[in-house]
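K.L.:
sequence unknown, structure follows:
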């Protein structure tokens, strides 16, 4: 069942922040910090699991498995990136049913051709507006839980400009999308225009190093966004920390740098205490010593 907290937050009208999660280590750290919602990012879950680019290479089955694992690991409700729905209308229907059964709280579709490209990289190609409208209608019809939020993303800014992108998102809204996702906007002015002209809650994609500026969350709230996702933050921060530690190891032989995360605490976060409790209860008694 979808967690109703996402709809409740949208209805409250109060801006909120959603971190991106690239693997289950990030998921347990997010559990420690405490978030109500997390974002299952297609780009970074693909990169962490298979070392592959976000270019439609990972399959529906692989990505559903990753999302299901994230739902199991995370204490928060999961917003799931479902790319294009992995094909045509029947694929979208199947994806909604599968992701919903996996326990996600929201599912996000985009208007690119299949296979897709990362929204902040070149060579994106769009499907016709009418085809995406049909995908949204199928997604709405396929869900069995009304708490499941359907998010419609448009990548049209690069090829059709702001007017074309807004026209598409208006159509997706009429088709029944709950949240609108104007991707890869290039300025705060464009962000303000999107939030002002669209009639459904809008989300901001704060992709570090991408096409869009990354202002403080207070600015995004003032602009009018309902919420913001930060899909690349934990991944890029982790890359920086890992490179620094590995260079220090290679150059200086330092295997225990300052500030390293406590191993015993991580054991607790990942669930070893439950394993130890099980062993205490069920492990056979040691053989007597003669």
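P.N.:
Done, it's in. Owing to the predicted nature of the structure, the values given are computational and were not obtained by experimental measurement. Numbers count the residues shown, from 1 in each chain.

K.L.:
CA atoms for contacts and neighbours, from now on please.
P.N.:
Will do.

K.L.:
what segments of the stretch 1-150 of the chain are strands?
P.N.:
Ranges of strands in the stretch 1-150 of the chain, per DSSP state E, counting those that start in this stretch, are 16-21, 37-40, 77-81, 106-110, 149-154.

K.L.:
want to compare, so here's the second one:
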């Protein structure tokens, strides 16, 4: 009932423990708090909160328009709804190194298990679009150092994302990833790798976990979890997939409503009311109410 019972510091500790084991962890992207609960129920390892999804939820493109306040508030709503660790996209840290430091502490307070900060020029672009620009290495390292220095819980995961592969090639991406690790990054998110061999090369060059972004319609092929595991990847995200599925279903339903006048033809594609109530835990709330309102008022 209400929210998760596992405190944030324990989620972070457990995430670190599982990452240290060397297994591959799967983080589908939640587009709202209820979808985070569904991700947990289906047996995944964590929840990812995408900047692209948060932007799209506001009707905005993913070009750095969202604020730290907006991201932290929505991320907190999602993270508190699940026992799983939640990792959030912090874009370029929402400013200069001091802003990055504030971002880390704000996201710690919001109950997140970790975040990633990237090396794009601000305002950033979606990682699988053309025309990206990256900052110079001292600026990128400064963001990571600020993040690491600012955190108060050592188990809060600071991941560094680098977009330099699209600008300067794979060797440059590996060199930057190494420098980011030296600056204190706990994990590396190499964006827009072209094939499995590139993921394998990055993973082989580093002694920290590597994350793969399996976003649809992007630069990377949609590799299976097994293939990524064999390539040395230790975390995989599907950041926008559930939102895309939900919006596709919503569009089809609206088309049916327009053409048919009702949604009878779409009932089989809907989540049943009983399943929704089960996911929300209506029965738990009902039991709680019964325990509180267990008296009657009579007139003397």
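P.N.:
Looks like it arrived, so ask away. What you see is a predicted model, and the numbers here were worked out from it, not measured in a lab.

K.L.:
tell me how the two chains score on TM-score.
P.N.:
Comparison of the two superposed chains (TM-score structural alignment, normalised by the length of structure 1) gives a TM-score of 0.92, and 287 aligned residues with a C-alpha RMSD of 2.0 Å.

K.L.:
can you put the strands of the stretch 1-150 of structure 1 in JSON lines and add distance to residue 179 of structure 1 and mean neighbour count?
P.N.:
Output for the strands of the stretch 1-150 of structure 1, formatted as JSON lines (distance: least, C-alpha to C-alpha, whole Å; neighbours: other C-alpha atoms under 10 Å):
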{"stretch": "strand 16-21", "distance to residue 179 of structure 1": "14", "mean neighbour count": "23"}
{"stretch": "strand 37-40", "distance to residue 179 of structure 1": "14", "mean neighbour count": "26"}
{"stretch": "strand 77-81", "distance to residue 179 of structure 1": "12", "mean neighbour count": "26"}
{"stretch": "strand 106-110", "distance to residue 179 of structure 1": "9", "mean neighbour count": "25"}
{"stretch": "strand 149-154", "distance to residue 179 of structure 1": "5", "mean neighbour count": "26"}
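
K.L.:
residue ranges of the helices in the stretch 201-300 of structure 2, please?
P.N.:
In the stretch 201-300 of structure 2, the helices defined using DSSP state H, counting those that start in this stretch lie at 225-230, 241-260, 273-280, 282-292.

K.L.:
mean neighbour count and distance to residue 59 of structure 2 added to those, as JSON lines?
P.N.:
What follows is the helices of the stretch 201-300 of structure 2, written out as JSON lines (neighbours: other C-alpha atoms under 10 Å; distance: least, C-alpha to C-alpha, whole Å):
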{"stretch": "helix 225-230", "mean neighbour count": "15", "distance to residue 59 of structure 2": "31"}
{"stretch": "helix 241-260", "mean neighbour count": "14", "distance to residue 59 of structure 2": "13"}
{"stretch": "helix 273-280", "mean neighbour count": "12", "distance to residue 59 of structure 2": "26"}
{"stretch": "helix 282-292", "mean neighbour count": "11", "distance to residue 59 of structure 2": "31"}
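
K.L.:
nearest residue to residue 20 of structure 1 other than its sequence neighbours?
P.N.:
Distances taken as C-alpha to C-alpha, 6 or more residues apart in numbering put residue 231 closest to residue 20 of structure 1, at 3.8 Å, once the chain neighbours are dropped.

K.L.:
do I have it right that that neighbour meets residue 209?
P.N.:
No. Counting by C-alpha atoms under 8 Å, residue 231 of structure 1 sits too far from residue 209 to count as a contact (11.2 Å).

K.L.:
quick one: which of the two has more around it?
P.N.:
Taking other C-alpha atoms under 10 Å, residue 231 of structure 1 and residue 209 do not tie; residue 231 has more neighbours (25 against 12).

K.L.:
map the more buried one across to structure 2 for me.
P.N.:
Alignment note (TM-score structural alignment): residue 231 of structure 1 maps to residue 239 of structure 2.

K.L.:
and if you look at residue 268 of structure 1?
P.N.:
Using TM-score structural alignment, residue 268 of structure 1 sits opposite residue 278 in structure 2.

K.L.:
ok, back up a step: and the strands of the stretch 1-150 of structure 1: which comes nearest residue 196 of structure 1?
P.N.:
When the strands of the stretch 1-150 of structure 1 are compared by C-alpha to C-alpha, strand 149-154 sits nearest residue 196 of structure 1, at 16.6 Å.

K.L.:
mean shift between the closest one and structure 2?
P.N.:
Once the two are superposed, strand 149-154 of structure 1 sits an average of 0.5 Å from its aligned residues in structure 2 (mean C-alpha distance after the TM-score superposition for structure 1).

K.L.:
which bit of structure 2 covers that strand?
P.N.:
Against structure 2, strand 149-154 of structure 1 falls on residues 157-162 (TM-score structural alignment).

K.L.:
nearest spatial neighbour of residue 195 of structure 1, skipping sequence neighbours?
P.N.:
Excluding its sequence neighbours, the residue lying closest to residue 195 of structure 1 (C-alpha to C-alpha, 6+ apart) is residue 224, at 5.6 Å.

K.L.:
which ones are touching the residue most central in space within structure 2?
P.N.:
By C-alpha atoms, centre = their mean, the mean C-alpha position of structure 2 lies nearest to residue 48, the distance being 2.1 Å. The contact partners of residue 48 of structure 2, by C-alpha atoms under 8 Å, 6 or more residues apart in numbering, come to 27-30, 86-88, 237-239.
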